[in-house]
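A.B. asks: got a sequence here, can you model it:
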Amino acid sequence: MKKAFLASIVLLLGGIAFGQESKVYESNKVQDFKLVPLPAIAYNPANGWMFGLAPSATWYMGNPTTTKMSNFVGNLLYTTKKQWIFSSRSNIFLDENSLILVGDWRYFVTSQPTYGLGSSTPNDPSPNPNQNSSFWGAQQMDFRLIRFYETILKRISDSNFYLGLGYHLDIHSKIDNFFLNEDSIEPILDFAHNQYNESLGFDTDRYALSGITLNAVYENRDRAVAPYEKNFALLSYKINPSFLGSDQSSSTLLLDYRHYINLNEQRKRHLVAFWAYGNFLVSGNLPYMNLPSLGWDMFGRTGRGYAQGRFRGENMVYSEVKYRFPLQRFKETFGGTLFVNANSFSSKYNSEKLFEQVNPGYGLGLRVMINKENRTIISADYGFGRSGNSGFYLNINESF
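C.D. replies: Sure, this is the predicted structure:
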């Protein structure tokens, strides 16, 4: 996995010279390659401060007048919580947008608190009233994650509709549950992760989810990294059979819709954006860390106002509305955003249904555009959630 990741970086870096020398646009060849090898200083509640490199690249695989811009975002980070974060995420549009290649590769040596299942979990650890033998509330977890997702989408005629197949693999290993302050808590109950997995026949130290995805996409955005107009939709049905390496067979359905409305044709950065996102367990059982969870979408942008993994369950619904605007009259360097969001999770394990509890979030943010042509930005947001939850989020590119 590491070798494949490094090889992809080498290939991208090797394309710089080609892109700079290219004068004539050729089909499926790298054109106008621009790499921003940013030293990374980032922050979010789950990881703390992160330091390292966050290379961001954009390029065209054909004539820019008929081919959308491809993009790549990488992370090679060490955090103040002693975590290692290596990731590579990409959207590659081939000539004439004939194919889209979507990649999400990760290797994490990491940790984060988990709180149990459903939308009603408290911040502090206490006995779970729905499962008298386990805790809910903050329980710390160390683990390693290997992720390999790759999808190929074929354009349907000259439309903006795509159909395609993908493969996905998640391996969680070296899982350890504990409390940060064990002296204040008597370990007389099971950890939520362990009891859930044991009750369904999953291992508590290591498990895998492997399968294929059937995908339908409507890609109508002007730029994927920071859209100004139009919309995007995704339907992804995941099939996780045991014969492909999953610990148990299961299936899930992911729905994702985003819409962008311009408020000023002369300043398209002035807009309102809508995001609706749902992730549902259709059949079988999933191991604990593979259940739908806040902040575990591809770019980790759901749920500002809460830590990654703050809520988790068999089914998840999330929505967000944000207002984006320029902060300068004639320049595009600085911009701002105001946002509100809401999430809800169900858990048959805790007998909780969707929308019994809704968790709101809201906040504001600053945008600094470091490359106007490719819309590469640095985003800084501060979000607030219920019951004292809050967080600061510093990232590359727009939240959605």
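
A.B. asks: from here on, just use CA atoms for contacts and neighbour counts.
C.D. replies: Will do.

A.B. asks: contacts for the helix or strand harbouring Ala216, please.
C.D. replies: Here Ala216, judged by DSSP states H and E, is contained in strand 207-219. With contacts defined as Cα atoms under 8 Å, 6 or more residues apart in numbering, strand 207-219 is touched by 153, 160-173, 231-242, 244-247, 287, 290.

A.B. asks: the same query, at a cut-off of 6 Å, please.
C.D. replies: Residues outside strand 207-219 that contact it (Cα atoms under 6 Å, 6 or more residues apart in numbering): 160-172, 232-240, 244-247.

A.B. asks: mind listing what's buried along it?
C.D. replies: 207-219 (16 or more other Cα atoms under 10 Å).

A.B. asks: cool, and stretch 94-102?
C.D. replies: Leu94, Asp95, Glu96, Asn97, Ser98, Leu99, Ile100, Leu101, Val102.

A.B. asks: Serialize the residues you listed to CSV and add fields for secondary structure and distance to Val317.
C.D. replies: Below are these laid out as CSV (DSSP: H, G, I helix; E, B strand; the rest coil; distance: Cα to Cα, whole Å):
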residue, secondary structure, distance to Val317
Leu94, strand, 32
Asp95, helix, 35
Glu96, helix, 34
Asn97, helix, 31
Ser98, coil, 32
Leu99, strand, 29
Ile100, strand, 26
Leu101, strand, 26
Val102, strand, 23
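
A.B. asks: of all the residues you listed, which two lie farthest apart?
C.D. replies: Greatest spacing in the buried residues of stretch 94-102, by Cα to Cα: Glu96 and Val102 (16.3 Å).

A.B. asks: residue contacts, the nearest residue to Met316 once chain neighbours are set aside?
C.D. replies: Leaving aside its chain neighbours, Met316 sits nearest to Phe345 (4.6 Å; criterion: Cα to Cα, 6 or more residues apart in numbering). Neighbour list for Phe345: Gly118, Ser119, Gly313, Asn315, Met316, Leu354 [criterion: Cα under 6 Å, 6+ apart].

A.B. asks: next up, for comparison:
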Amino acid sequence: MKKILIALLLLVIFSLIALCAKGQEKKINIIPFPVVATNPTVGFAFGFSPGFTWYMGDRQNTSMSSAVASLVYTTNKQLFFSVRGNTFLEGDKWNLLADLRYQITSQPTYGLGTNNRSVHPLVNNDDYDFSETHYLRRQEMMEYDFIRAYLTLLKKHEDTRFFYGLGYHLDVIYNINDHLLNLDKEPQDITNHYRYNTLKGFSPDRNTVSGVSLNAMFDSRDNVANPYSGRYAFASWRANPKMIGSTKSSSTLWLEYRDYFNLSEERPRHLIGIWTYGWFVTSGDVPYMNLPAIGWDKFSRSGRGYTSGRFRGEDLVYTEVEYRFPLQKNSDTLGGVIFANTATASSRTENVDLFQHVNLAYGIGLRVMINKRSRSNVNLDYAWATNGSQGLFISLNEAF
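C.D. replies: Below you'll find the predicted structure:
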């Protein structure tokens, strides 16, 4: 299964590269990018993450397409392989969004909702009467394998920047090793992951979410890798019926908005960017690890300052503001950023409401423009969170 999946992903990559490179007007630009980074999720990471930019038609009426691939190994014994891209066909008549991942990974979890405690529930009850739960301040480490295959095709509406279309989305999380779960001792150690999945009727070892989506997008950004102007809005309602492979039927809603406000007519790189999204379970139940969580957006850019999945719940709202500015008087090679983000998540099982608790992170960053034609940046960000978490985050292209 793993070998077949990797072979299919490689086939997709090489097919896209061949398609994009066909013809001079579709020449692909490749940015080789070694990865040496550290953050709370991975420890130290080593590998490569090349970026790709190209045009599928006349640059006068066709937006730049971009993709980022990665093959990374970490000191936490994690393996990440992914291809994530945004392709505009000739004349922007069609837009293809892809998010393909295979991971052997691990991450700590902290329960649901954005309350200030990191909880590890201990239960001494064979019938799992969780009303007897008490808590220790402790994170819960989990190991698991993860497969994601998302493909969304959008059609442009007449001569506008509005797109609409359908998508297919598959998430499979399996080989789950919940380190702190111990059902053999007295009292039993029951983790948040086990508790939630038991209450909702999911397996603690493996779950699948397979769904189709209805999507609407408005995108007037002047550049998808590093916008100076324009705005972006995206709405996606996803139905995950059991009949097409989901462990249980459910539906979710994603709402996202980005905007960019220039502060100087002479230096378009001097701007304020705003990014916000809401992610909601709208019907049924979703497995614990598939619930809305920071760091689980398409390019895993949300939540700088926190470990991926630090805040999770049935409802999640995230907002980030970033001040971007040039560091050179007559050149855009070097730039800086100052950013802050907030996250709030609910827990319907714990009666924690959205916006009941809001967590803050903030940081600074350096930008090095390594391709002025595509405006591709190498990003080095250091972020701090109000709960004491911090880390260095290295990436290609702007965070949003």
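
A.B. asks: contacting residues for Gly230 of the second structure?
C.D. replies: Residues near Gly230 of the second structure by Cα under 6 Å, 6+ apart: Ser220, Arg221.

A.B. asks: ok, back up a step: by neighbours, which of the contacts of Phe345 of the first structure wins?
C.D. replies: Gly313 (29 neighbours; other Cα atoms under 10 Å).

A.B. asks: pretty sure it is touching Ser347, no?
C.D. replies: Yes. Counting by Cα atoms under 6 Å, Gly313 of the first structure does reach Ser347; the two are 5.1 Å apart.

A.B. asks: overlap in contacts of those two?
C.D. replies: Gly118.

A.B. asks: need the contacts of Phe345 of the first structure in TSV (columns: secondary structure).
C.D. replies: Shown next, in TSV, are the contacts of Phe345 of the first structure (DSSP: H, G, I helix; E, B strand; the rest coil):
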residue	secondary structure
Gly118	strand
Ser119	coil
Gly313	coil
Asn315	strand
Met316	strand
Leu354	coil
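
A.B. asks: conserved subset of those residues in the second structure?
C.D. replies: For these, the contacts that are reproduced in the second structure, applying both residues aligned by TM-score structural alignment, their matches' Cα atoms under 6 Å, are Gly118, Ser119, Gly313, Asn315, Met316, Leu354.

A.B. asks: where exactly do the strands run in the stretch 201-350 of the first structure?
C.D. replies: Here the stretch 201-350 of the first structure has its strands, by DSSP state E, counting those that start in this stretch, at 207-219, 230-240, 250-262, 271-284, 315-326, 334-346.

A.B. asks: okay if I get these as CSV plus distance to Gly365 of the first structure?
C.D. replies: Listed next are the strands of the stretch 201-350 of the first structure as CSV, based on distance: least, Cα to Cα, whole Å:
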stretch, distance to Gly365 of the first structure
strand 207-219, 26
strand 230-240, 22
strand 250-262, 18
strand 271-284, 14
strand 315-326, 9
strand 334-346, 5
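
A.B. asks: quick one: closest of those to Phe51 of the first structure.
C.D. replies: strand 334-346 (23.6 Å).

A.B. asks: and the closest one against the second structure, how far off on average?
C.D. replies: Here the mean offset of strand 334-346 of the first structure against the second structure after fitting is 0.7 Å, by mean Cα distance after the TM-score superposition for the first structure.

A.B. asks: how far does that strand sit from its chain's centre?
C.D. replies: Centroid separation between strand 334-346 of the first structure and its chain, computed with Cα atoms, centre = their mean, to the nearest Å, is 14 Å.

A.B. asks: likewise for stretch 236-252 of the second structure?
C.D. replies: Relative to the chain's own centre, stretch 236-252 of the second structure is displaced by 20 Å; criterion: Cα atoms, centre = their mean.

A.B. asks: give me the residues contacting it.
C.D. replies: 207-215, 253-254, 280-285.

A.B. asks: list the contacts of the helix ranked longest in the second structure.
C.D. replies: Criterion DSSP state H: the longest helix present in the second structure is helix 2-21. Helix 2-21 of the second structure is contacted from outside by Lys26, Lys27, Ile28, using Cα under 6 Å, 6+ apart.

A.B. asks: just the element for Arg195 of the second structure, please.
C.D. replies: Arg195 of the second structure belongs to helix 192-200, assigned by DSSP H and E.

A.B. asks: am I right that Glu320 of the first structure is in contact with Asn343?
C.D. replies: No. Between Glu320 of the first structure and Asn343 there is no contact under Cα under 6 Å: 8.9 Å.

A.B. asks: looking for the alignment partner of Ser56 of the first structure in the second structure.
C.D. replies: By TM-score structural alignment, Ser56 of the first structure lines up with Gly51 in the second structure.

A.B. asks: which residue is the nearest non-sequential neighbour of Gly273 of the second structure?
C.D. replies: Excluding the flanking residues, the one nearest Gly273 of the second structure by Cα to Cα, 6+ apart is Tyr260, at 4.5 Å.

A.B. asks: alright, I will stop here.
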